[in-house]
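Trainee: Just to be clear, the model below is a prediction. Sequence and coordinates:
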Amino acid sequence: MTKSQLIDQIKKKKSFLCIGLDVDLTKIPKHLLKEEDPIFAFNKAIIDTTHHLCVAYKPNTAFYEAYGLKGWKSLEKTINYLNENHPEIFTIADAKRGDIGNTSSMYAKAFFEDLAFDSVTVAPYMGKDSVEPFLDFKNKHTILLALTSNQGAFDFQTKTIEGKELYKHVLETSKSWKNAENLMYVVGATKAEYLAEIRRIIPESFLLVPGVGAQGGNLHDVCKYGMSSNIGLLINSSRGIIYASDGLDFAEAAAKKAEELQKEMALELAC
């Protein structure tokens, strides 16, 4: 998917919502555990009731890898279902990969060719040659971890080196990498006060922003400081949507929560 296609979807749906499909079998409705593939059954129901309200889905691969081969099969079925039924939806493999060059090439093939995701999250701290293999793929996007929403982000990412915070070094350096136009960046909603500085470095890049909802991030502040001339935001909500109910109405409850966020986003886009 191209960025222009993603922007068109945002404008059409008046939404820049990304829904995280982080499936924990201890949290999903108990009646689904009787299904042959409870993870896929849960995902399919969520997708069926929310696809018109969001522009992206983001499965965190850890929640599938934890269940071994069965979990990986569930992930494969989920991405195939999305690509076959909703090809206009932007898909994100939240895998946080990043390794030496030839290993990164294999990771990129796994997510971009075998599973056919539109994008994958990548850790930048092994440098250029660990990221550029992901950037080689046409119309695929590498979402670089820049400033994350967890408390531990302050351990390294905001530390000052040569008068500049480390995350700023990452942002500025990444702009010089081959095919850097295929980069997007993760910036946590709980770090909204940093967004103005980030936009000075990468004014038009798309930002994937987790942390709105269960982690306490504020949508209005993220839009105020982070929205670009081409919108440039994907706001992720996972637990706050998919676990809105653990009853028979779980999918409808998820849709209701997604619609609440979509309406807020429509107001932000209208400003």
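Mentor: It's in.

Trainee: alpha carbons only for contacts and neighbour counts from here, please
Mentor: OK.

Trainee: Okay, strands next: where are they in the stretch 101-250 of the chain?
Mentor: Using DSSP state E, counting those that start in this stretch, the strands found in the stretch 101-250 of the chain span residues 119-122, 141-147, 160-161, 164-165, 183-187, 207-209, 233-237.

Trainee: One more to weigh against that first structure:
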Amino acid sequence: MNKAELFQQIRKKESFLCVGLDTDIQKIPRNLLDTSDAIFAFNKEIIDATHDLAVAYKPNLAFYESMGVNGWNSLEKTVNYIRYKYPEIFIIADAKRGDIGNTSALYARAFFDTMDFDAVTVAPYMGEDSVKPFFTYVGKWVILLALTSNKGADDFQYVEEGGEKLFEKVIKKSQEWSNEDNMMYVVGATRAEMLSDIRKIAPNHFLLVPGVGAQGGSLAEVARYGMNSECGLLVNSSRQIIYASTGDDFAKKAREAALEVQKEMAELLKKYLK
């Protein structure tokens, strides 16, 4: 999926919502545990209930890797289901990979060839050769960790040298590797005011913004500081939507939660896009 196609989906759905499929076997409704694949059964219902409100889904791989082979099978079935049923949806592997070149090449093959994700999150702190292999796949996206929403981000990402913070250096340097047509940045919603500084460095890139909802980030603030002329935002919400209910009505409640977010997004798009 290219940038124009992604923006077309945003316009069509009046939404820049990414639903995080952080599916925890210990939190899903107990009745699903009787199915042959409880994780996939949960994901399928969430996807069916929210597909017209979301432009992207983002499975966090930790939730699947923690279950070993069964978890990987559930993940693969989830991706295949989206591809078959809702092919317009953008699918992100929240994997946070990054290693020496030949290892990164295999990670890229896993997520782009074997699993057919549209994008993968990558940690850039080993430098160019650890990221470059991901850029060799035409039509695929690399989403670099730039400024995260966790408390520990202060330990390194804000370290300043010569008037430049580390996360700013990462964004500037990475633009030598590729461009806004296949590279995005992760920027936490709890750091919304920093989005204006990031937009000075990367005005045209899409930003993947976690932290809205359960983590306390403000959607209005994210749009205020981070939206550009093509929206340029994918805002992720996970727990607020997929765990809106732990009962048999979980899919219905997930849709209601997603709809509430989508309605706010529609108003923000009208406000900021000409």
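Mentor: Thanks, I have it. As the structure is a computational prediction, the values presented were derived from the model and not from experiment.

Trainee: Export the strands of the stretch 101-250 of the first structure as JSON lines, with columns for distance to residue 259 of the first structure and mean neighbour count.
Mentor: Output for the strands of the stretch 101-250 of the first structure, formatted as JSON lines (distance: least, C-alpha to C-alpha, whole Å; neighbours: other C-alpha atoms under 10 Å):
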{"stretch": "strand 119-122", "distance to residue 259 of the first structure": "24", "mean neighbour count": "26"}
{"stretch": "strand 141-147", "distance to residue 259 of the first structure": "26", "mean neighbour count": "26"}
{"stretch": "strand 160-161", "distance to residue 259 of the first structure": "40", "mean neighbour count": "12"}
{"stretch": "strand 164-165", "distance to residue 259 of the first structure": "37", "mean neighbour count": "12"}
{"stretch": "strand 183-187", "distance to residue 259 of the first structure": "23", "mean neighbour count": "24"}
{"stretch": "strand 207-209", "distance to residue 259 of the first structure": "18", "mean neighbour count": "27"}
{"stretch": "strand 233-237", "distance to residue 259 of the first structure": "12", "mean neighbour count": "25"}
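
Trainee: Tell me which of the ones you listed lies nearest to residue 80 of the first structure.
Mentor: Closest of the strands of the stretch 101-250 of the first structure to residue 80 of the first structure is strand 119-122, at 14.6 Å (criterion: C-alpha to C-alpha).

Trainee: after superposition, how close is the closest one to the second structure?
Mentor: Mean deviation of strand 119-122 of the first structure relative to the second structure after superposition (mean C-alpha distance after the TM-score superposition for the first structure): 0.2 Å.

Trainee: sorry, back to before: distance to residue 30 of the first structure added to the strands of the stretch 101-250 of the first structure, as TSV?
Mentor: Converted to TSV, those look like this (distance: least, C-alpha to C-alpha, whole Å):
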stretch	distance to residue 30 of the first structure
strand 119-122	31
strand 141-147	34
strand 160-161	48
strand 164-165	46
strand 183-187	33
strand 207-209	31
strand 233-237	22
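
Trainee: so which of these comes closest to residue 51 of the first structure?
Mentor: Residue 51 of the first structure lies closest, by C-alpha to C-alpha, to one member of the strands of the stretch 101-250 of the first structure: strand 233-237, at 13.8 Å.

Trainee: now the helices: where do they sit in the first structure?
Mentor: In the first structure, the helices defined using DSSP state H lie at 3-13, 38-50, 62-65, 68-85, 101-108, 128-135, 153-156, 166-174, 195-201, 219-226, 239-242, 250-270.

Trainee: picking up where we left off before, so which of the strands of the stretch 101-250 of the first structure is nearest residue 10 of the first structure?
Mentor: Between residue 10 of the first structure and the strands of the stretch 101-250 of the first structure, the shortest separation by C-alpha to C-alpha is 9.3 Å, and it involves strand 233-237.

Trainee: mean shift of the closest one relative to the second structure?
Mentor: In this overlay with the second structure, the average offset of strand 233-237 of the first structure from its partner residues is 0.2 Å by mean C-alpha distance after the TM-score superposition for the first structure.

Trainee: who touches that strand?
Mentor: When contacts are taken as C-alpha atoms under 8 Å, 6 or more residues apart in numbering, the neighbours of strand 233-237 of the first structure outside the stretch itself are 16-20, 56, 206-214, 223, 226-227.

Trainee: do that again at 6 Å, thanks
Mentor: Strand 233-237 of the first structure is touched from outside by 16-20, 206-210, 212, with contacts defined as C-alpha atoms under 6 Å, 6 or more residues apart in numbering.

Trainee: Please identify, among these, the one with the most neighbours.
Mentor: Scoring these on neighbours with other C-alpha atoms under 10 Å, the highest-scoring entry is residue 19 at 31 neighbours.

Trainee: Adding mean neighbour count and distance to residue 183 of the first structure, write the helices of the first structure out as CSV.
Mentor: What follows is the helices of the first structure, written out as CSV (neighbours: other C-alpha atoms under 10 Å; distance: least, C-alpha to C-alpha, whole Å):
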stretch, mean neighbour count, distance to residue 183 of the first structure
helix 3-13, 16, 11
helix 38-50, 20, 26
helix 62-65, 18, 22
helix 68-85, 17, 21
helix 101-108, 18, 14
helix 128-135, 23, 7
helix 153-156, 12, 21
helix 166-174, 18, 8
helix 195-201, 16, 13
helix 219-226, 19, 16
helix 239-242, 23, 26
helix 250-270, 18, 23
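
Trainee: Format those as CSV; extra columns: distance to residue 185 of the first structure.
Mentor: As requested, the helices of the first structure are exported to CSV (distance: least, C-alpha to C-alpha, whole Å):
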stretch, distance to residue 185 of the first structure
helix 3-13, 14
helix 38-50, 24
helix 62-65, 20
helix 68-85, 22
helix 101-108, 17
helix 128-135, 13
helix 153-156, 15
helix 166-174, 8
helix 195-201, 10
helix 219-226, 12
helix 239-242, 21
helix 250-270, 20
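
Trainee: List just the nearest of the contacts of strand 233-237 of the first structure to residue 268 of the first structure.
Mentor: Looking at the contacts of strand 233-237 of the first structure and their distance to residue 268 of the first structure, the nearest is residue 16, at 10.3 Å (C-alpha to C-alpha).

Trainee: Tell me how far that closest one lies from residue 230 of the first structure.
Mentor: The span separating residue 16 of the first structure from residue 230 of the first structure equals 12 Å under the rule C-alpha to C-alpha, to the nearest Å.

Trainee: again with residue 155 of the first structure
Mentor: From residue 155 of the first structure over to residue 230 of the first structure the distance is 32 Å, taken as C-alpha to C-alpha.

Trainee: Mind telling me what residue 32 of the second structure corresponds to in the first structure?
Mentor: Aligned by TM-score structural alignment, residue 32 of the second structure pairs with residue 32 of the first structure.

Trainee: Assess the claim that that match and residue 38 are in contact.
Mentor: Yes: distance between residue 32 of the first structure and residue 38: 5.4 Å, which falls inside the contact criterion (C-alpha atoms under 6 Å).
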